[in-house]
Each structure stands twice: as structure tokens, then as C-alpha cells.
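**Q** sequence unknown, structure follows:
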């Protein structure tokens, strides 16, 4: 019975983590979709690929979890939070690039265009579209990993408590004042 409870707890934890990752990334990508939509509306071009933003967030949330399962970025865990955050941001952005390249390759293989078609498609995207996509992912990951690593340092759920529990900030502030006075 204990193994089944452990399995359920782990599954619940993984699903919650996936949902939080997805929620953050989908909000971030939907904001960029809205930005693009508003820019294009100025030229009477309709744009509303919110579905693509949601699908991208679903995939990236899983890619992040796979990177965590492979323990990417763990070697700097004893460094200051700033270094760890920047390192994980760059590392996971490169991880996303790797998955993007894999996606292009598989797509071209499935459509009988082979590896040459994958290389051609990748190089067509390279200068502008791919760099823009990577910049968006990089800046989406920066606050994402800062908050996640801070949560790891403070303890699981502490940031959630700080944001959503009333009176907790007052208690924490009064403890800090007493600590500094003593």
C-alpha cells in the first residue's frame, strides 16, 4: 500500500509541476501572440495563432521536465542564485533548440524529405525566425528559473505561501526585524 501512495504522490507532484510550467509558458507565449497580433492589425493583417502558443507551451513544459529528469544544470547548485539561474536559462534554451532541431528532422523524415530537407529547413529558419524564437524562450526562462531555484532554496511551497497566504509577509518581516535587533 505504501508503494501505491508513493506512486500517487509522485504522479500528483509531477502533474502539478507540469501544470505550473505549462501555465507560465502558455501565458508568456500568448502575450507574445497578442503583441504580434496587435502589430499586424496595424497593417490590416489578421493573426491569432493562440492555439500554436498553447501547443508550444505544452511541449516546452514537457521538455523542461525531461531536462530536470536528466538533471541538467545541477553542477552549479552550490553557486550563487544568479549564476545558477543564468546557467539554467542558457542551458535549457539550448535544450529547447536541440528539441526544435529534432522536431524538424523527424518532420522531414516523415514527409520523405530526408536529412537534407531537415538541414535546408533549419537553415531557412536560422537567421531571423529561429533567433527570435530562442530570444523569446531565453527571456521566458529567466524569471521561470529564478523563481524555481528560489523555491528550491527556500523550500517547496514557500514562494506560494508568500504570494497567497495572508499575514505571512508580516510574520516574516517581524522575525527579520527581531533577528536584526538581537
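**A** Done, it's in. The structure presented is a predicted model; accordingly, all values stated were derived computationally and were not measured.
**Q** Only C-alpha atoms from now on, for both contacts and neighbour counts.
**A** Noted.
**Q** what about the strands in the protein?
**A** With DSSP state E as the criterion, the chain has no strands.
**Q** can you tell me which helix in it is longest?
**A** Counting by DSSP state H, the longest helix found in the chain is helix 2-41.
**Q** by contact count, what packs against that one?
**A** helix 50-69, helix 131-154 (3 or more C-alpha pairs under 8 Å, 6 or more residues apart in numbering; DSSP states H and E).
**Q** For the last one, buried residues please.
**A** To tie it back to what came earlier, the one meant is helix 131-154. 134, 137-138, 140-142, 144-146, 149 (16 or more other C-alpha atoms under 10 Å).
**Q** put this beside the first:
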């Protein structure tokens, strides 16, 4: 969903300059599925759990950083493999992340890092206090009456 939001923002920016492109939405959906799988694998590896669990901000930040780095690496890998399939050279298939250059890479990494913070925070806090308690806090206790 987040990649769809980023894509929608990109489309709004393109429309302000007269360019209309609807293809990024399909790409964002496929990318979201791939990155979702990466996030599940990272969660199974429990990379942030090597840090002491208190305070919880440290594993939240570490896992968000790991996911941001992996998401960018997976995106580059996807583009390189796609370029290889289409017969492009390695240099031609490496994407210009965030518009290119170190600044674009920094902006993209920061965006992914900040975007991952609430997702990782919710999961880590839910693990710490128990999913049942989180469910009751969000939706209330199940009523005893039908």
C-alpha cells in the first residue's frame, strides 16, 4: 500500500508537468508483493532481536534500517535482472534511485526507513505485550452477550 502511495505521489507530480503515466501502479503492486516477502523473511530471521529488548526503540530502528537497505538492494537487483533478460548491459540496467546520485539514494533510503518505523514498531510492541492485548486495545474486549 505504501508503494502505491509513493507511486500516486509520483503520478501527481508528473501530472503537474503534463506527463500522464498509469503504468507505475501495476509495477508498484508487483513491487509491493516482492518487498512484502522480503519483510517477512527479515522478520523470520529476527535480525533486530539480537539487540536487548529494552528499550524497544533500538530493535524497531534497526529492523527499519535493515528493511530500507534491503528494499533498495532488492529493487536494484530486480532492475539488473530485468536488464539482463532484455540484453542490456549492467551499467544500463542499474536504476537511478531517487532520481540518481548519492542524494537521491539518501532520500530514498530515508523515505523507506521512516515508512518502516510504524510497521516495525507495531509488530515489535505487539510481540512484547502480546497480540491478544493489542487486539483488545484496538477493538475492545469481545462482548459476553450475543
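**A** Looks like it came in fine. Keep in mind that this is a model prediction, so the values were computed, not measured.
**Q** TM between them?
**A** With the length set by TM-score structural alignment, normalised by the length of structure 2, the two chains reach a TM-score of 0.76; 139 aligned residues with a C-alpha RMSD of 2.7 Å.
**Q** of all the helices and strands packed on helix 2-41 of structure 1, which lies closest to residue 81 of structure 1?
**A** The closest of those to residue 81 of structure 1 is helix 131-154. By C-alpha to C-alpha, the value is 7.2 Å.
**Q** Tell me how far the closest one lies from the chain's centre.
**A** Relative to the centre of its chain, helix 131-154 of structure 1 is centred 6 Å away, using C-alpha atoms, centre = their mean, to the nearest Å.
**Q** List the contacts of that helix.
**A** With contacts defined as C-alpha atoms under 8 Å, 6 or more residues apart in numbering, helix 131-154 of structure 1 is touched by 24-25, 28, 81-82, 84-86, 88-90, 92-93, 97, 157-159.
**Q** hang on, the earlier thing: and of the helices and strands packed on helix 2-41 of structure 1, who's closest to residue 111 of structure 1?
**A** Here helix 50-69 is closest among the helices and strands packed on helix 2-41 of structure 1 (C-alpha to C-alpha), at 20.7 Å.
**Q** So which elements touch that closest one?
**A** By 3+ C-alpha pairs under 8 Å, 6+ apart, helix 50-69 of structure 1 packs against helix 2-41, helix 81-110.
**Q** Give the aligned range of it in structure 2.
**A** The counterpart of helix 50-69 of structure 1 in structure 2, using TM-score structural alignment, spans residues 25-44.
**Q** ok, residue 136 of structure 1 to residue 82 of structure 1 distance?
**A** Going from residue 136 of structure 1 to residue 82 of structure 1 by C-alpha to C-alpha, to the nearest Å gives 20 Å.
**Q** Equivalent analysis for residue 130 of structure 1, please.
**A** Residue 130 of structure 1 is 26 Å from residue 82 of structure 1, by C-alpha to C-alpha.
**Q** ok, these two, which is more surrounded?
**A** Ranked by neighbour count (other C-alpha atoms under 10 Å), residue 130 of structure 1 and residue 82 place residue 130 first, with 16 against 12.
**Q** State the distance from the more buried one to residue 104 of structure 1.
**A** Per C-alpha to C-alpha, residue 130 of structure 1 is found 12 Å from residue 104 of structure 1.
**Q** Give me the neighbour count for residue 25 of structure 2.
**A** By other C-alpha under 10 Å, the residues close to residue 25 of structure 2 number 17.
**Q** which residues does it contact?
**A** Applying C-alpha under 8 Å, 6+ apart, the residues near residue 25 of structure 2 are 4, 7-8.
**Q** Can you tell me which of the residues you listed has the most neighbours?
**A** Tallying neighbours with other C-alpha under 10 Å puts residue 7 at the head of the contacts of residue 25 of structure 2, with 20 neighbours.
**Q** Identify the residue of structure 1 aligned to it.
**A** Here residue 7 of structure 2 is matched to residue 33 in structure 1, going by TM-score structural alignment.
**Q** isn't that match right up against residue 48?
**A** Yes. If you go by C-alpha atoms under 8 Å, residue 33 of structure 1 and residue 48 touch, sitting 7.0 Å apart.
**Q** Put together a markdown table for the helices and strands packed on helix 50-69 of structure 1, with distance to residue 71 of structure 1 on each row.
**A** Output for the helices and strands packed on helix 50-69 of structure 1, formatted as a markdown table (distance: least, C-alpha to C-alpha, whole Å):
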| stretch | distance to residue 71 of structure 1 |
| --- | --- |
| helix 2-41 | 15 |
| helix 81-110 | 11 |
